[in-house]
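> Please work out how this folds:
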Amino acid sequence: MLFPLSVSPLRPVAASVAVAVAACALPAMAAEPFVLKDIRIEGLQRTDPGTVFAALPFRIGDTYTDEKGSAALRALFATGLFRDVRLEVEGDVVVVVVDERSIIANVNFVGLKEFDQDTLLKSLKSAGIGEGLPFDRATVDRAEQEIKRQYLSRSLYGAEVVTTITPQERNRVNVTFTIVEGETARIKDIRIVGAKAFSERTLLGLLEQTTGGWLTWYTKTDRYSRAKLNADLETLRAYYTNRGYLEFNVESTQVTISPDKQEISITISIREGQPYTVTGVRLEGDLLGKEDEFRSLVKIQPGEPYRSEDVAETVRQFTERFGFYGYAFARVESRPEIDRANGQVAVVLSAEPQRRVYVRRINVAGNTRTRDEVIRREFRQFESSWYDGQRIKLSRDRVDRLGYFKEVAIDTEEVPGALDQVDLTVNVAEKPTGNLMLGAGFSSAEKLTLSGSIRQENVFGSGNYLGVEVNTSRYNRQLVFSTVDPYFTIDGISRAVDLYYRTSRPINSQGEDYQLVTPGAAVRFGVPFSEYDTVYFGVGIERTEIRGSALPNAYFVYRERFGDTALSVPLTLGWARDQRDSALVPTRGRYQRVNVELSPGGDARYLRSNFQVQQYFALGPRFTLGLNGELGYGKGLGGRLYPVFKNFYGGGLGSVRGFDQSSLGVVDPTGAYLGGNRKINLNAELYVPVPGSGNDKTLRLFGFVDAGNVWGEEEKVKLDDLRVSAGLGLSWISPVGPLKLSVGAPVRKQPADRIQRFQFQIGTAF
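Got it, this is the predicted structure:
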């Protein structure tokens, strides 16, 4: 006798409904319970029979009932592998008849330009659309809608997506998304309604989104984005609340799009309210008996307009200070007490430290390349120790300063069942740490000069540095191989090894045929004395040979007295302190270094020292002032002359722009530029955003003023001899790496000075 039970749903959602309906109909077609002697499966093409048997709630020898049959149907449909499933009872045998879903053979895109195809394929696969996955029309429809939504986020409101399903042999299908992207909708107009205290033009200048401009092809700030609009609204709110308008509110936002879906208009309605002045600050709650210490952290100034920025910073400082004492979950709240009649507000800061905790475990996440130990060795907070917010912050900063990650964040998580324990998770996002640098300069003397270097700051994720530098300058050529192990010992002592081969010829105007050839090697060690200070010491060996017959007088005299080769064993001692917030685009902080090179023995005996300090100032959120000063001094030892080939040079990149590279200093009677044993170099740069680029820090203009010179042993250092230049430049963190262009002109010069007006440098990461 045959009792079929079947469901043929078109969609998985309908399957359960159909199964339920079938189950309700069973009493009318009910089979009497019986003992199973066999189970057969029919209709399989690709699916392993074991998958079907595993889903069945009965086995041979079990008693079959209609309830078990309904459960079997539900389980088989839940696998998502079948379009149709039937159970047929033939005597004491159950036959499972299945109709398998098609398998997706390929996913293709036609007309895709705005998005990367591989990224989109990966995203769709996570949503159930990908090669080798079961085909489901409902899932494909959802994928189509998601692709449209992604285009809307890029302001492509006219984008159309059509899905084509092409059957293939062996029950497979190809899924093709044909896309007509259309033109990007641009913001035509932005209006701010209700502004009285500040002009509309001032407020529009705060927004990241703008109307079309000459640079919006690059910045894309004229593309509408809801997320960016929300960020702009918060910017407006912060601007007002930082100027006393405590009750500022955005009443509404209206976004309209033209019928052709090409132009967007935005209207923002605001209510300013009245400005408030702070009358006082009151502290409440448990301050651990350190009220004076916490009060010193208050940034809110009575008598000044209410500033939400100061309130937020004070709350942050309080929370951080509680963390220093081990209270990881301290709650600090600010509460304004408003006197609207008099336009005054008193700020109440309420603190509740909660409980003190210690760190059970420190986890590392997101490091796909860098080894855990490279991150962990930078930590100053230890496991099984009391939670210390200051050490945790320092640990985060040290990991960030490695330069291996785009983002570094530390999350604190409570340990279930342990009120006095927390786990820390260090979340990092890797970035390329290899760098290929190409440099070029043009001058009347050297014409086109090329230089390049390739380096990897995190070899195989070990944290070690490896680099090769090549320079093809007409006057200074070099090949340098360098490697640095920042943790040569477990105490953090670093070791650096340099191997180099340099040839150089000082710039001259007479065409003398000579050069200096210097092969050498050096090893240096760095000992950290604090979180910001490192002392370096090392030893090297190098051999300098003066080649050629037509020499400048200074080289001829030196060769006549000491021979054409000079062997030296320089000892180095240095100190560095780096407190900048970024090595690539610093906006605040200071960098200092001192380096002393001493060669007491060998053919060349000398002392060579160099001191440098850099200071950066953030002039508001968009402007940065950078200052740089450098002093150099060299002296011969043991009654010997200071080696002319150890001279300092000035002019050009890294010195006084607007003057030819290495052209400042002593001029030999033959016309050769020899540099000098004393150097002064001063630089000032003011970085400003490019008009139309908003707050984009990857593209900035800068103005510079440089001053400096070098002097020989027989010359007196006079500030009147300083050369001065000024100019403009462009700094761009481009897709292929940092690019810097500068054009300079001399402000103070001498008639014999060589001029170099244009320089650029570009690098690319891999």
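> going forward, measure contacts and count neighbours with C-alpha atoms only.
Noted.
> Can you pull out the residues in contact with stretch 465-482?
Identification of contacts with stretch 465-482 by Cα atoms under 8 Å, 6 or more residues apart in numbering yields 446, 449-459, 483-485, 496-507.
> List buried members of those residues by neighbour count.
Judged by neighbour count, with 16 or more other Cα atoms under 10 Å as the criterion, the buried members of those are 449-459, 483-485, 496-507.
> if you look at those residues, which of them are in strands?
If you go by DSSP state E, the buried ones among the contacts of stretch 465-482 have 449-456, 483-485, 496-504 in strands.
> And the helices in the stretch 401-550 of the chain?
Applying DSSP state H, counting those that start in this stretch to the stretch 401-550 of the chain gives no helices.
> how about the strands in it?
405-415, 418-430, 434-443, 447-456, 465-472, 476-485, 494-504, 514-528, 533-548 (DSSP state E, counting those that start in this stretch).
> Reformat the ones you listed as TSV; add distance to Thr256.
Listed next are these as TSV, based on distance: least, Cα to Cα, whole Å:
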stretch	distance to Thr256
strand 405-415	36
strand 418-430	38
strand 434-443	46
strand 447-456	50
strand 465-472	54
strand 476-485	58
strand 494-504	60
strand 514-528	59
strand 533-548	57
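> Mind checking the ones you listed for the one nearest to Asn106?
strand 418-430 (31.2 Å; Cα to Cα).
> One more sequence to fold, the one below, so I can look at both together:
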Amino acid sequence: MLRYATVLLLCCCLLGQYAVAEPVKGEKGPQPQPAQQGQAAPSDGGLSLSVTGGTRRLRDNVRAHLSPLPTNPAERASFLFTYQDKAQEALQALGYYQGTLNPTIERKEGNWSLSLELEPGEPMRYQFVTVLLEGEARQDPAFINKLNNLKIQPGDVLNHGDYESLKTSLITLGLIRGYFDGEMVQNRLELDRDNNIANLVLLYDSGRRYGLGEVTFWASELNPDVLESMVPFEPGTPYHSDEIGKLTNSLFSSGYFQDVKVLPHPEQAEDGLVPVEVGIAPPPRHSLQLGFGFATDTQFRISTIWRTPVVNRYGHSQETRGELSQVNPKLSFDYRIPLSHPLNDQLQFQALVGREEFGDIDSNQYQAQIGRKQVSENGWTRSLYLRALLEDWSQDTLDRRAHYAMPGISFTHTRRAGPPLDPRTGFRQTYQFEHGDSALGSSQRITRFRAQLRAVFTPYRKHRIASRLDFGVNVINDDELVDLAPSLRFFAGGDQSIRGFGYQTLGPTRTVEDDDGNQTTISVGGRYLLVGSLEYQYYWRDKWRFATFVDSGNAFDINESEAIDVVTSVGVGAHWISPIGPIRLDVGFGVSEPDTPWRIHVTIGAEL
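Next up, the predicted model:
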């Protein structure tokens, strides 16, 4: 009976296309009515739709199957012939084969509306779910794990989308893991509509698992040994698309290439090994980069970087960097020679000339260093080096000079999750040990240790915690401390230390007298360093966050006549997560000091 009513309405619709009512002069013609809540508003000659009953997921699926709605009489006529079948398909796709539709079609002043009331009934559920494997995948841990954790289980409501996803995921997993001959041998979904039950049977025959074969490089002038050192697998390694991704990342990260394309060829496999072809494009011979920056510690800064990513066919590279600022201008040179791996094992030659302010001391530094940097499989970076340092400075109205030859070792490890410029969680740790001795050419005998820890975590979506800890110690004779170069002493204060105070202005002080007899207290740095910080951040917009913090600690000496002077500051800040990294505006107040000094700090860059 319902079908006949639909046909009758369709005939009226078709006839109505040729009957155009002229409005009486001075009166308004029929006006489209705004859609009611839950309806789609019709255009002139179209139709509005309202769906009620059932779950929200069922209603949304029905609307999706009936979209787009008709916008003219001809489309409306076709829609009224097919909407019931499409709505039933929407219910059945989610396992409701016993559902009924209660439609109501109305026409008011030329506006058509269709109201569907859903009575979904009981859903169809799986009675048996059988997924079988043939071939080498039967012994593959990844496939075994997938079968042990199927998203479809007996008793679940039938969902055709989940069923199709399961089939696709088995085939996709096979391709990812090198089962290029895999196929779905059996693919049955048996439906018993009378008893409202479904049975699923899938049989995936993976065939053999292929291995990775030889890697061929095209259009590269680099020595073959350098190229092969960047291949993360040996021929015969079981195929996995992750290995292809690792190779791509290794080549890009080396800086040797402007473009990289890695193409495995399963169709050319021989003896079960898939050859891999790599097409690469060389980078520009030289590149020059100009940059501008600002931070409260270093003021305005202009930097230039000259890079030569490939000096010769052996993969040597160089980077020359110049920075001009009011506080610490410097010029540095870094020359890298790949050893066993261009990224993970390098011989480095470095040189630096610069000037830096340490409290009230201006220091000129001349430095050269040779070392070996290695990155382990677990992400730790180890550097073994020999550093030569010549430093000039003025202190106590006297010009001083010291020189050092210090072997050292450092370890660094960083892990993070989330966007690199604003990670949700992460932990960075750096440890450095150096030793200088007169027998090696140093002005004093000194042993140094420095540890720097940085951590961030986000316990809740809008709430973030950032913390850091800096610790340092110099082992040196008391009578030689005054002659220690400023860059080897410890100072506190500044953007990355204790906010509310100037850059490297905190630490042990000394009273000096100038030529006119005036006495001045200056900061001369300490033997030890201990500074900690805890900061709470709240995201009040996606790219904006409010911060409040406390910083505490100092650089100090330990002796019987002086107590440790612990300096503490508190403050607030506003941070904008910009495309180049967080830009932080913080205001710190030195609450531990009698006059409560305060200072504005502007910094750019992530905490890790």
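> between the strands of the stretch 401-550 of the first structure, which gets nearest to Ala143 of the first structure?
For Ala143 of the first structure, the closest of those is strand 418-430, at 27.9 Å, according to Cα to Cα.
> Name the surrounding residues that touch the closest one.
355-370, 404-415.
> do stretch 216-235 of the second structure as well
211-215, 243, 246-247, 250-251, 273, 275-282, 312-315, 338, 340-342.
> Which helix runs longest in the second structure?
helix 73-93 (DSSP state H).
> Can you tell me which helices and strands that helix packs against?
When contacts are defined as 3 or more Cα pairs under 8 Å, 6 or more residues apart in numbering; DSSP states H and E, helix 73-93 of the second structure sits against helix 2-16, helix 56-66.
> What is the subsequent helix or strand relative to the first one?
Once the chain leaves helix 2-16 of the second structure, the next helix or strand it forms, by DSSP states H and E, is strand 48-52.
> Tell me how far that following strand lies from the chain's centre.
Distance of strand 48-52 of the second structure from its chain centroid, counting by Cα atoms, centre = their mean, to the nearest Å, is 43 Å.
> Also stretch 538-545 of the second structure?
Centre to centre, stretch against its chain (Cα atoms, centre = their mean), the figure for stretch 538-545 of the second structure is 18 Å.
> In the first structure, which residue is most central in space?
Residue closest to the average C-alpha location in the first structure (Cα atoms, centre = their mean): Lys406, at 3.1 Å.
> What's the separation between that one and Arg398 of the first structure?
14 Å (Cα to Cα, to the nearest Å).
> Next: Ser252 of the first structure.
To Arg398 of the first structure, Ser252 of the first structure is 44 Å away according to Cα to Cα.
> These two: who's more crowded?
Per other Cα atoms under 10 Å, whichever of Ser252 of the first structure and Arg398 has more neighbours is Arg398, with 19 against 11.
> Now the more buried one: closest residue in space that isn't a chain neighbour?
Spatial nearest neighbour of Arg398 of the first structure, chain neighbours left out: Glu378 (5.9 Å); criterion: Cα to Cα, 6 or more residues apart in numbering.
> how about the one you found, what's its partner in the second structure?
Following TM-score structural alignment, the counterpart assigned to Glu378 of the first structure within the second structure is Met230.
> Just to be sure, Lys148 of the first structure is in a helix?
Yes: judged by DSSP: H, G, I helix; E, B strand; the rest coil, Lys148 of the first structure forms part of a helix.
> Need the counterpart of it in the second structure.
Checking with TM-score structural alignment, Lys148 of the first structure has no match.
> my guess is Lys148 of the first structure contacts Val162, does it?
No: at 10.2 Å, Lys148 of the first structure does not count as touching Val162 under the criterion of Cα atoms under 8 Å.
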